[in-house]
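> Just to be clear, the model below is a prediction. Sequence and coordinates:
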Amino acid sequence: VIIYRLHQETDEVNSSVRTSIKGVTYTNNRVWDPAEYAIPIQASLINSFFVMTNIIKTENQREQRCPEYPFAKAICSSDNSCEKGRADIHSHGIQTGKCVSYNGTVKTCEVKAWCPVESMENPPKPAVLSSSEDFTVLIKNNIQFPKFNYTVLNIPPNLNTSCTYNKVTSPLCPIFRLGYILQEAKENFSEMAVKGGIIAIEINWDCNLDSWFYDCSPKYSFRRLDDKKISPGFHFRHARYYKLQQWAEERTLFKVFGIRFDVLVFGRGRKFNVIELIKNIGSMISYFGLVGAAIDIGIRVRNFASCSKSPLYKIYNQKKYETVLDPLQVMYVSYVDDPHVTLIKKPLKTSLQYAQGSIVESHPVKACDADSYSTSESEENHDNEEPGRVQTSKFNVERDYEAYHMVQPFRQDASSPGCQEWCCCGECQPTQKYHEQLCCRRKKGQCITTSIWFQQLVLSSQTLKKALLYKDPFLDLTDSNVNNRLRHLAYKKYVHWRFGSFDLEDRAVVPSCCRWRIRNTYPKAVNHYSGFEME
């Protein structure tokens, strides 16, 4: 925020520029001062000034007839080659229709023009005013930031008028030596003075207007604007007119070459603003969302390139996406001989024991002591004495198959004579309801209710009572309703033990053998249980 100044509001600079050129030289038997080489016509260009460096002069021109300068379309051999009234784009006047001698070897079409016509020769080399590189220019630059009502001038209050700009020793001096300007623009003044050119003087105002970090001073830079390879240079023509005797008019034509300096002012003012700070911080925070999108794209591209789903991609998908199902339309079952929790969708067309489902997730069993089990006054769906709450949560069920082994070895002949077809442990009770036809096992073996861990973790009266008192230290355990509390808590503990999470308790189905073992241990006064509610 501080580095990029996002705590400040900004305003663009408004500016005006004035220039004053100084310097005198003597060349070609003539004194050249600013009135001679600083051509006023160029002052019409906004924030620009022009310094003449070279000149081609055609003197004593009068409006009359004379031979055209010999260029391709002006050269002739007879009058038939010249068309009366014709004016070529390169000609100096209007053809009269006559072919006349230009010199002893060349004939050209006669024209009515200012004669003698201008020569098309190259400019003098070296330049007439090559010494103008020692001239100086004072640049006065006033700027304003309207939004902040702030105005400043590039001239320091204690300006030494004898100074000249140097980016190291005098970076704030507004007086510039022309040769130094071209040097900083990486140009040779003597070469450029022959045909002229265009140089930019850039003034950059980057102002911090906060009083505690105030900084507002110009920074100057220089560069060439015209192309050095394609039609380089800068020139124009102007004339000085005279009245002779008999009111005849005569003129001197100047083809002037020189350097045009364009002063380009730009910049920005900044000042602290609370609203701007809040707005930019909010924008920055929104960009953090792009980080997640970039990571997501990177993982997907890598997985696509590998042509097979990597373990990282599978874990990423499991953590990122949550399958939302109607909790009333699903049930969860867990078997002692199966390391997975299985999701079964309704409606059931056969016994729950045989219903096909999908694996939720493989996980290690969560172990905790009795005091860590929270209790609730809400009734379990297994008894339906009070409707339990319905939750939609992200299923994070973890179990470890090896922890399922009991202290006592399983008996393969555990089935009793009255065993149901769907029961594999021999301890289940008969029922006609498909959703209650569930055993603790998938294959024949010993019932989980005979395990010492079932006794200690699920049925132990001491453990259950500790858990009840942990939540309510003043609970009356001699109450006639205590069996209901113990039974409901036993259901919860079984779910937490076998399913690994309380998140599934509302839709987890307790096997028939376990359910009846809990009911027989903590029975109701009236032997009537409604069982697991489907809706």
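It's in.
> use CA for all of it now, contacts and neighbours both
Noted.
> Check which residues of the helix or strand harbouring residue 52 are buried.
Element membership for residue 52, per DSSP states H and E: strand 48-67. For strand 48-67, the neighbour count (16 or more other Cα atoms under 10 Å) marks 48-56, 58-59, 61-62, 65-67 as buried.
> Comparison target, given below:
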Amino acid sequence: MTLTLADCFDYSTKKEVRIQSVPLGILKQCITFGVIVFVCFSLITQKRYQKKDSIISSVHTKVKGFADAHSRIWDTAEYTVPSPGGDSFFVITNIVKTEGQMQSNCSELPSQKTICSRDDICKKGLADPQSNGIQTGRCINFNNTLKTCEVSAWCPVESQTTPVPAVLESAENFTVLIKNNIHFAAFNFTKKNILPNYNVSCIYDRVKAPLCPIFRLGDILREAGENFSQVAVLGGVIGIEINWDCDLDPLRYKCEPHYGFRRLDDTVVDESLYPGLNFRFARYYKNAHGTETRTLIKAYGIRFDIQVYGTGGQFNLLELALFIGSCLSYFGCASFAIDFIIGRYNSCCCNAKSVLKYYDDRKYETIPGPSVSLAHLKAHLKFVSFVDKEDILMVDQKLKGSLQLASGPYIQRERFADTKAKCKDSHKQDENEMRLIKGRSAMLPPAWCKCNKCINTTHLEEQLCCRLEEGECITDTKMFNSLVLNRESLEYAFQYDNPLSKTPISKEHLRYYAKQKYVEWRFGCRKYMLNFAVIPNCCKTAIETCNLQTEGP
């Protein structure tokens, strides 16, 4: 078959079956309406018509406040430790101070590993990460009743007593100013959380002043569900969340920060092993004798981590088109649900007269599947029609013997009332049929022949008879001679295909159209069968040896 340019440029559409049913129609409309409501809800609430862009942010903080504790005034420089990253800050709330430390030998703090009664218990050179120095191998008095191992360290060693309440418990009244600048690169939009006309004396309140950038530390912990006095003893980590959900459309413009607070450290698991949050630092100096001395400070405090996130959106026609295109597939839910209901018919267990079978037969066409790989299907596919068999045999396997003996699935024939009535007589064996068999030539037909008119051949594909069981050959019927061997109808078929041809009609032309007539007669007008239909040996012989005379009175 020649491939033309028109074959490459065509359009195919699905064939649908319209079922006139009120219940199914109502079900379809309900599902369709539900999909429309869902699409509209998503379009409006999630603003799917907008192009989205992630936020770019920078944060700067300033903590202010004074406290009077331990006979001294604490200002910002003493209790605030800025983070190198800039998105967090640390406020000292409690301290353990060890003054006058010098490098020498002294007794270690009592513990299970350091309490001793003689020198051989202490291991010289042992540097336990949990201790304050390196053991010298001596056991010395820690106090009047207890001995511990001597260590070489900064002496005296650090005290383990944590002040309660916290030294800087009043730090809850300190305030912090958070400066947050954001930028959406896709829209070239920049904004900051400090409004041009903001009140410098305001304090953030969720209800009264939700946009104020100045926060009281005690209020931050209260919003996070914590008590400042309790957290201040051992320290902790608090998150300050700034959410920017910006609508940059001119008619619905809105871009304001929303603040949230929560505790980040796990007080259930971490507190049992590593309670709170603390670090150590030292201040060095030299005493009157010129000896290097330091003051060790163990600082407990609260770290505030500022987390900025959000998106900006602006109307975009392409995003709207993509959203609508993706939602069109949801309208197929109605067809899927109805097809599922109708498709519950099973020909193995349901009554052949049931309503579901009627719908199933109208909507679906059942065909047998290939028994070989699709790559070899075309090379081996053949369709065979026997005159004494209602349906058409499909052979899709490589022949291992005569085509007459090949097996495969059967496909229902396209029947017409007049043709079916004329062909019924060919299924009966009468006395004329028996006399015809007995009067055949003494030459024995091939073993696979059932009509006694086939010629022996070595080609397996040509070893095919018109019948499955012994009986009259189809070439002896009036229908065969009228449809296949009628010269007038064959010439008409040639002129129909070649109306302007001046070429004389040859026997080759007539034989070609005779074979085509036979295939159309026995296999119907199914295009997928015509190219793979096999003409029986007896019929092919009759066509090639017949003079193709015109029938007349």
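On my side now, so go ahead. This structure is a prediction, so every number in the text was calculated from the model and none was measured.
> Any idea what the TM-score comes out to?
Aligned and superposed, the two chains score 0.60 in TM-score terms (TM-score structural alignment, normalised by the length of the first structure); 452 aligned residues with a Cα RMSD of 5.9 Å.
> hmm, back to that, just give me the mean distance for the following helix or strand past the strand holding residue 52 of the first structure relative to the second structure.
Next helix or strand after strand 48-67 of the first structure toward the C-terminus (DSSP H and E): strand 94-101. When the second structure is superposed, strand 94-101 of the first structure averages 8.2 Å from its matched positions, counting by mean Cα distance after the TM-score superposition for the first structure.
> Run the chain-centre distance for strand 94-101 of the first structure.
With Cα atoms, centre = their mean, to the nearest Å as the basis, strand 94-101 of the first structure stands 71 Å off its chain's centre.
> which among the buried residues of strand 48-67 of the first structure gets closest to residue 289 of the first structure?
Nearest to residue 289 of the first structure among those is residue 48, at 49.7 Å by Cα to Cα.
> Could you verify my assumption that the closest one touches residue 40?
No: the pair residue 48 of the first structure / residue 40 is not scored as a contact, 11.0 Å apart, by Cα atoms under 8 Å.
> What helix or strand is residue 286 of the first structure located in?
helix 274-306.
> cool, and residue 490 of the second structure?
Per DSSP H and E: residue 490 of the second structure is located in helix 487-497.
> and that helix, what other elements does it pack with?
helix 507-523 (3 or more Cα pairs under 8 Å, 6 or more residues apart in numbering; DSSP states H and E).
> Give the next helix or strand downstream of the helix it packs on.
By DSSP H and E, the next helix or strand past helix 507-523 of the second structure is helix 527-530.
> in the helix or strand just after that next one, what's buried?
As assigned by DSSP H and E, the chain's next helix or strand after helix 527-530 of the second structure is helix 537-545. By neighbour count with 16+ other Cα under 10 Å, helix 537-545 of the second structure contains the buried residues 537, 538, 539, 540, 542, 543, 544.
> can you tell me the mean distance of helix 537-545 of the second structure from the first structure after alignment?
Mean for helix 537-545 of the second structure is 5.7 Å (mean Cα distance after the TM-score superposition for the first structure).
> from the middle of its chain, how far away would that helix be?
The answer for helix 537-545 of the second structure is 60 Å, by Cα atoms, centre = their mean.
> so it versus helix 507-523, what angle?
150 degrees (axes from the mean of the first three to the mean of the last three Cα atoms, to 10 degrees).
> Can you list the helices and strands that helix 537-545 of the second structure packs against?
Counting contacts by 3+ Cα pairs under 8 Å, 6+ apart, helix 537-545 of the second structure packs against helix 507-523.
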